[in-house]
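[1] When you get a sec, could you give me coordinates for this:
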Amino acid sequence: MNAPPLVLDGVAVARGGVPVLEGVTVRADPGTALILRGPNGAGKTTLLRTIAGLQAPIAGEIAPGPDQVAYGAHADGMKGGLTVAENLAFWAGIHGTGGIGEALDAFGLARLSERAAQHLSAGQARRLGLARLLLTGRPVWLLDEPTVSLDAEGVGLFGQVVRAHLGRGGIAAIATHVDLGIAGVPLDLAGFRARSVPAEGALAWDV
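    All right, here's what the predicted structure looks like:
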């Protein structure tokens, strides 16, 4: 994998037209995990959505572009009527990345491959959603609270997948309140809080 560095230069972002963060400047080189820290409402989700190209920054520059980025949001993004294997095959077809065996094995989904996604437990559905990352072929992963609904085994599998991605020269930016056992560079967003955010500062929908 030949990942370009993830670079944010003076980035400012807003939610619902209200500035949340400003002056965010950081560089993550290939093989690096960037761990976003901050309380609920600090702007972690908004920043990840901006890096992913789902909304434009109100200031600053971001590289690389969205075509190099895979975004793992809160929603699992699966079609309930399709099986686990069919869901993954769909995404592999979208990204042109071939087989789904590695993704099934990495997240312990092989024995569930013929089960409809709508019949999965919350943790199984989360693993299925995360398995899509391996099918994107993209070097920069943006992960927003990726371990929600995962049990200890699922968290362990996720950590292994991310470490393998980093070992191949990929990059991960992860917003989490959980210790994932992944060595990374912390980015505390409290230091970039926009001056116009009220003292209580809670945009409650943004974690």
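[2] contacts, neighbours, all on C-alpha from now
    Noted.
[3] which SS class is Asp9?
    strand (DSSP: H, G, I helix; E, B strand; the rest coil).
[4] repeat for the one 3 residues further on
    Secondary structure, three-state DSSP: Ala12 is strand.
[5] how close does the residue nearest to the spatial centre of the chain get to Ile58?
    The residue lying closest to the centre of the chain (C-alpha atoms, centre = their mean) is Leu143, at 1.5 Å. As for Leu143, its distance to Ile58 is 22 Å (criterion: C-alpha to C-alpha, to the nearest Å).
[6] let's see this one next to it:
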Amino acid sequence: MSELLRLDGVACIRGDRLLFENLSLALAPGDALWLRGPNGAGKSSLIRLAAGLLHAAAGTVERRGRCALIDEASALDAELPLRRALDFWARVDTVDGHAVDRAMTAMAMAPLSEVPVAMLSTGQRKRAAMVRVIASGASIWLLDEPANGMDDAAQGRLMAAIAAHRTNGGAVLLASHFALGIADLAELDMGALA
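    Next up, the predicted model:
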């Protein structure tokens, strides 16, 4: 498998509702796919399937390399200062502090390193989650509404981080209500699958 992520004939059922079936996609190094569609179309569920957090009702999910996920939860300890919360994940991901430093610089979060995560705004929490993803070294980024709450400058940093990740051979699966202006972005309309 030359792809980093492959889904073949995948179906997803949540509760008693079939969200989608017979869905196949593949992401190779440098690829990015935008999942779009209305609320409830299955965008977040597909991201969670790709991450291995949900099991497919049918079909297979194959990953080559590690995944890093952004979803509605920041996964950062709200009681800790931001840098300590990020350093916890750096140890889990077995990356050094320099990776965290570079990621904090990329997302302009260094000035907030001593601020408790609980005190960060919505946009700052999304930027902090993106720092965690960048620093992880994962080849597959699974980003569910990563720009929520971000201002224009932060969105620009997000797009630059995605572009750099793709240039370095990473792949991105992105669920969003808007395209963010990312170059060479393939699209999958989840609303058309229902």
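[7] where do the helices sit along structure 1?
    44-51, 84-95, 101-106, 122-131, 133-136, 152-167 (DSSP state H).
[8] For those, give me TSV that also has mean neighbour count.
    Output for those, formatted as TSV (neighbours: other C-alpha atoms under 10 Å):
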stretch	mean neighbour count
helix 44-51	24
helix 84-95	19
helix 101-106	17
helix 122-131	22
helix 133-136	23
helix 152-167	18
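[9] May I see the ones you listed organised as a markdown table, with distance to Met78 of structure 1 added?
    Listed next are the helices of structure 1 as a markdown table, based on distance: least, C-alpha to C-alpha, whole Å:
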| stretch | distance to Met78 of structure 1 |
| --- | --- |
| helix 44-51 | 19 |
| helix 84-95 | 6 |
| helix 101-106 | 15 |
| helix 122-131 | 7 |
| helix 133-136 | 13 |
| helix 152-167 | 18 |
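[10] Tell me which of those sits nearest to Thr25 of structure 1.
    helix 44-51 (11.8 Å; C-alpha to C-alpha).
[11] mean deviation of the closest one from structure 2?
    Superposed on structure 2, helix 44-51 of structure 1 shows a mean distance to its aligned partners of 0.8 Å (mean C-alpha distance after the TM-score superposition for structure 1).
[12] before we move on, back to that, of all the helices of structure 1, which one is nearest Ser113 of structure 1?
    Minimum separation from Ser113 of structure 1 across these (C-alpha to C-alpha) falls at helix 84-95, 4.8 Å.
[13] Could you verify my assumption that Leu143 of structure 1 touches Ala173?
    Yes: assessed by C-alpha atoms under 8 Å, Leu143 of structure 1 is found in contact with Ala173 at 6.1 Å.
[14] list residues touching both of those two?
    The contact sets of Leu143 of structure 1 and Ala173 overlap at Leu48 (C-alpha atoms under 8 Å, 6 or more residues apart in numbering).
[15] any idea how far His177 of structure 2 is from Pro38 of structure 2?
    Distance from His177 of structure 2 to Pro38 of structure 2, by C-alpha to C-alpha: 8 Å.
[16] between the two, who's got more neighbours?
    The neighbour comparison of His177 of structure 2 against Pro38 (other C-alpha atoms under 10 Å) goes to His177, with 17 against 13.
[17] for the more buried one, what are its contacts?
    Here His177 of structure 2 is in contact with 36-38, 145 (C-alpha under 8 Å, 6+ apart).
[18] Just to be sure, which of those residues are found in strands?
    The members of those that map onto strands under DSSP state E are Arg36.
[19] Across to structure 1, which of the contacts of His177 of structure 2 hold up?
    Among the contacts of His177 of structure 2, the contacts conserved in structure 1 (both residues aligned by TM-score structural alignment, their matches' C-alpha atoms under 8 Å) are 36, 145.
[20] What is the nearest of the contacts of His177 of structure 2 to Leu193 of structure 2?
    Out of these, the member with the shortest distance to Leu193 of structure 2 (by C-alpha to C-alpha) is Gly37, at 9.6 Å.
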